[in-house]
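# Please find the sequence and the predicted model below.
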Amino acid sequence: MLAVGAVLVGFAKTAIGGVAAISVALFATALPARESSGALLPMLIVGDLLAVRAYRRHADWSVLWRLFPSVAVGILVGVVFVARVDDTVMRRTIGALLLAVVSVHLWQRRRRGRRAEQGRAEEGRTDEKRPAEQRVGGGGPLLAFGYGLLAGFTTMVANAGGAVMALYLLAAGFPMLRFLGTGAWFFLIVNVFKVPFSVGLGLITVDSLSLNALLLPALAVGAFIGRASVHRLNQKRFERLVLGFTAASALNLLR
């Protein structure tokens, strides 16, 4: 189960980010929730390095700088939360938050679609290059703060921030390569920032690092598969897969 989770980490970092939420669920099933968080973090960092190498030129740094302050606050809140709650509360809290974010994203996407249709009807023309719901932006400051706070909290508590970040980038209308490049740099920086806190909380240990060493080949296989398949996905299918995997993983965490 851990090997499958490692393959999915590599695939998520180089293809469909939402798949990483399944890795969170698999690790949490095979190990106690606290131990699974520490065992998964170094794997994610290795995956982040591979993703940055592949997509580093596609990052949108203006969006990243907008997110980092609220993410740091979310991580600090997550540190306090991890120190105070048990495994069951950790899992169910993350699952509930992810489902809420997916629901809000689908609602916002439906509203944008309706507005776009109304606008085209009024103007008597269509935008053939890109649907209105796909236009790139970063959202307003409040949206960025909310997603950044939630991403920081969920990534500290259960390494599930990838799903939150994926939903934010989808809501902002990022095309696939910019989505991957921005997410790669974001999580490399954030996950490295989390390491001292995870060590201090006893989540990363010598035993967990030994387990990581055994799982690295599986991660490399997943990264290779993701890199080879990403260009075969169209934007709509990409978005559906991200949302579907995120929702499925959230439901699993609620059990």
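Nice, thanks for sending it over.

# For the rest of this, base every contact and every neighbour count on C-alpha atoms.
Noted.

# Stretch 155-173: end-to-end distance?
Its first and final residues considered, stretch 155-173 spans 22 Å by Cα to Cα, to the nearest Å.

# Let me see the ranges of the helices in the stretch 151-255 of the chain.
161-171, 176-200, 206-229, 235-253 (DSSP state H, counting those that start in this stretch).

# Which neighbouring elements make contact with the third one?
Where contact means 3 or more Cα pairs under 8 Å, 6 or more residues apart in numbering; DSSP states H and E, helix 206-229 is packed against helix 2-14, helix 33-55.

# closest to E123 out of the ones you listed?
Closest approach to E123 among those (Cα to Cα): helix 33-55, 37.7 Å.

# Tell me which residues of stretch 62-73 come out buried.
Neighbour-count burial for stretch 62-73 flags 63-64, 66-68, 70-73 (criterion: 16 or more other Cα atoms under 10 Å).

# just checking, which of those residues belong to helices?
63-64, 66-68, 70-73 (DSSP state H).

# one step back: so which of the helices of the stretch 151-255 of the chain is the most surrounded?
Comparing the helices of the stretch 151-255 of the chain by mean neighbour count (mean count of other Cα atoms under 10 Å), helix 161-171 comes out on top with a mean of 25.

# what separates that helix from the chain centre, distance-wise?
Mean-position distance between helix 161-171 and its chain equals 6 Å (Cα atoms, centre = their mean, to the nearest Å).

# which other residues reach that helix?
With Cα atoms under 8 Å, 6 or more residues apart in numbering as the test, helix 161-171 has contacts from 17-18, 20-21, 98, 101-102, 105, 108-109, 138-139, 144, 147-148, 150-155, 179, 183, 187, 239, 242-243, 246.

# Pull out the buried members of the residues you listed.
By neighbour count, with 16+ other Cα under 10 Å, the contacts of helix 161-171 hold 17-18, 20-21, 98, 101-102, 105, 109, 138, 144, 147-148, 150-155, 179, 183, 187, 239, 242-243, 246 as buried.

# returning to what we had before: quick one: closest of the helices of the stretch 151-255 of the chain to R91.
When these are compared by Cα to Cα, helix 235-253 sits nearest R91, at 5.3 Å.

# about what we covered before: can you lay out the buried residues of stretch 62-73 as TSV showing distance to S198?
TSV is the format used below for the buried residues of stretch 62-73 (distance: Cα to Cα, whole Å):
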residue	distance to S198
V63	26
L64	23
R66	25
L67	21
F68	19
S70	19
V71	16
A72	14
V73	16
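
# R255: which of these is nearest?
V71 (27.1 Å).

# right, and A51 touches I16 too?
No: counting by Cα atoms under 8 Å, A51 stays clear of I16, with 11.3 Å between them.

# how near is L177 to T14?
According to Cα to Cα, L177 stands 10 Å off from T14.

# again, but for P217
According to Cα to Cα, P217 and T14 sit 15 Å apart.

# this is the other structure I want to compare:
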Amino acid sequence: MELSQTSWLLAILAALAVGMSKGGLSMIGATAVPIMALSMSPVVAAGIMLPIYVVSDIGGLIAFRRSFDRRVLATMVPGALAGIGLGWATAHIVSDAIVMLIVGLIGLAFALNALIRRGGGTARAPRFGAGSFWGMISGYTSFVSHSGAPPYQVYAQPLQLSSTAYAGTTTVFFAIVNAVKLIPYAALGQLSVDNLRISAVLIVPAVLGVWLGLKLLRIIPQKLFYKLITLALLAVSLRLIWSSVATLAG
């Protein structure tokens, strides 16, 4: 598959965003597939980006190997694995546009609530029931379009982890999810030779993005950090809603 200059530019921007998300600016990564979908099929974009996520995860895991919350992972990972399995089982039934619409609406509702409410409220403790539910939604939507971040944030942000622990827990969670996704993606033919060749080129901007994300994370205050990821969630959610509605209407 040959990409146009515009497609390559968008793909490089998407890879940079993925790398930055693994460097701690987690919500930015959710923009990758929507960015690439401006010039190609979301299914193709998802197949190209998965190896980029996996490679970027390695850098993120090294950077945050001591900064993550095991309790959060224990409550979310089992549900996420179930969500991936559900996505694989229904891959030929549910359209990408419908899933993107659901993700966008969830993210929009949460972002607006976070921006409108006063104060941060009392921090919640990790709970297996809630973690399993949102983990399953995150695993499912991540399988379909790498858009698992909004459901993840609905559960994780009210826990009020430190910015570093939040970034590290997010990185480890999605590293597990992305590694598991390689199996069904390969089985569904989304890791074709052509896609992998494009992915290989995009590894360079992705690695650069990890470094840039780490630099920005260290200089951004915690309150501003949460404000930025909430605004990023709002922007991504609106973009997902717009794209899905346009697809369904067309």
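Everything's here; your move. Computed from a predicted structure; not experimentally measured.

# and I45 of structure 1, which of the helices of the stretch 151-255 of structure 1 is closest to it?
Nearest to I45 of structure 1, of all these, is helix 176-200, at 6.0 Å by Cα to Cα.

# corresponding residues in structure 2 for the closest one?
Under TM-score structural alignment, helix 176-200 of structure 1 corresponds to residues 163-187 of structure 2.

# swap in stretch 51-58 of structure 1?
The aligned range for stretch 51-58 of structure 1 in structure 2 is 60-67, by TM-score structural alignment.

# Not counting its own residues, what contacts that stretch?
Outside stretch 60-67 of structure 2, the residues that touch it by Cα under 8 Å, 6+ apart are 22-24, 164-165, 167-169, 171-172, 175, 210.

# Endpoints of that stretch, how far apart?
First-to-last residue span, stretch 60-67 of structure 2, Cα to Cα: 11 Å.

# what sits against I219 of structure 2?
I219 of structure 2 makes no contacts at all, as judged by Cα under 8 Å, 6+ apart.

# Looking at the alignment, what corresponds to it in structure 1?
The alignment partner of I219 of structure 2 in structure 1, by TM-score structural alignment, is R232.

# now do S142 of structure 2
Using TM-score structural alignment, the equivalent of S142 of structure 2 in structure 1 is T155.

# For that match, which non-adjacent residue is spatially closest?
Counting by Cα to Cα, 6 or more residues apart in numbering, G161 is the residue found nearest to T155 of structure 1 once chain neighbours are left out, at 4.1 Å.

# pretty sure R112 of structure 1 is touching E133, no?
Yes: the pair R112 of structure 1 / E133 is scored as a contact, 5.7 Å apart, by Cα under 8 Å.

# Neighbour count for these two, which is higher?
Per other Cα atoms under 10 Å, whichever of R112 of structure 1 and E133 has more neighbours is E133, with 20 against 17.

# doesn't R109 make contact with that one?
Yes: between E133 of structure 1 and R109 there is a contact at 6.8 Å, judged by Cα under 8 Å.

# Tell me how far F145 of structure 1 lies from W65 of structure 1.
11 Å.

# what's the answer for R240 of structure 1, then?
For R240 of structure 1, the distance to W65 of structure 1 (Cα to Cα) stands at 27 Å.

# now swap in Q235 of structure 1 and tell me
From Q235 of structure 1 to W65 of structure 1 the distance is 25 Å (Cα to Cα).

# In three-state terms, label the residue sitting furthest away from the middle of structure 2 for me.
Most distant residue from the mean C-alpha position of structure 2: R118, 27.0 Å away (Cα atoms, centre = their mean). Following DSSP: H, G, I helix; E, B strand; the rest coil, we place R118 of structure 2 in the coil state.

# matching residues in structure 1 for stretch 29-37 of structure 2?
Stretch 29-37 of structure 2 maps onto residues 20-28 of structure 1, going by TM-score structural alignment.

# Now the matching stretch on structure 2. Mean distance?
Overlaying structure 2 shows stretch 20-28 of structure 1 at a mean distance of 1.3 Å from the equivalent residues (mean Cα distance after the TM-score superposition for structure 1).

# what residues does that stretch touch?
Stretch 20-28 of structure 1 has contacts (Cα under 8 Å, 6+ apart) with 1-2, 4-6, 8-9, 12-13, 33, 36-37, 40, 158-160, 162-163, 245-246, 248-250, 252-253.

# Let's see that with 7 Å instead.
By Cα atoms under 7 Å, 6 or more residues apart in numbering, the list of residues contacting stretch 20-28 of structure 1 from outside reads 1-2, 5-6, 8-9, 12, 36, 158-160, 162-163, 246, 249, 252-253.

# now swap in stretch 95-115 of structure 2 and tell me
So stretch 95-115 of structure 2 is in contact with 141, 144, 150-151, 154, 230, 233-234, 237-238, 240-241, 244, 247-248, going by Cα under 7 Å, 6+ apart.

# Counting neighbours, what do you get for the closest residue to F187 of structure 1 other than its chain neighbours?
Excluding the flanking residues, the one nearest F187 of structure 1 by Cα to Cα, 6+ apart is D48, at 6.5 Å. Neighbour count for D48 of structure 1, taken as other Cα under 10 Å: 26.

# can you pull the contacts of D48 of structure 1?
When contacts are counted by Cα under 7 Å, 6+ apart, D48 of structure 1 touches 13, 184, 187-188.

# Switch these over to JSON lines; also include distance to E123 of structure 1.
As requested, the contacts of D48 of structure 1 are exported to JSON lines (distance: Cα to Cα, whole Å):
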{"residue": "K13", "distance to E123 of structure 1": "41"}
{"residue": "A184", "distance to E123 of structure 1": "39"}
{"residue": "F187", "distance to E123 of structure 1": "41"}
{"residue": "L188", "distance to E123 of structure 1": "44"}
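
# F81 of structure 1: which of these is nearest?
Nearest to F81 of structure 1 among the contacts of D48 of structure 1, with distances taken as Cα to Cα, is F187, at 20.5 Å.

# circling back to that earlier point, need the winner for burial among the helices and strands packed on helix 206-229 of structure 1.
Most buried among those, counting by mean count of other Cα under 10 Å: helix 2-14, with a mean of 27.
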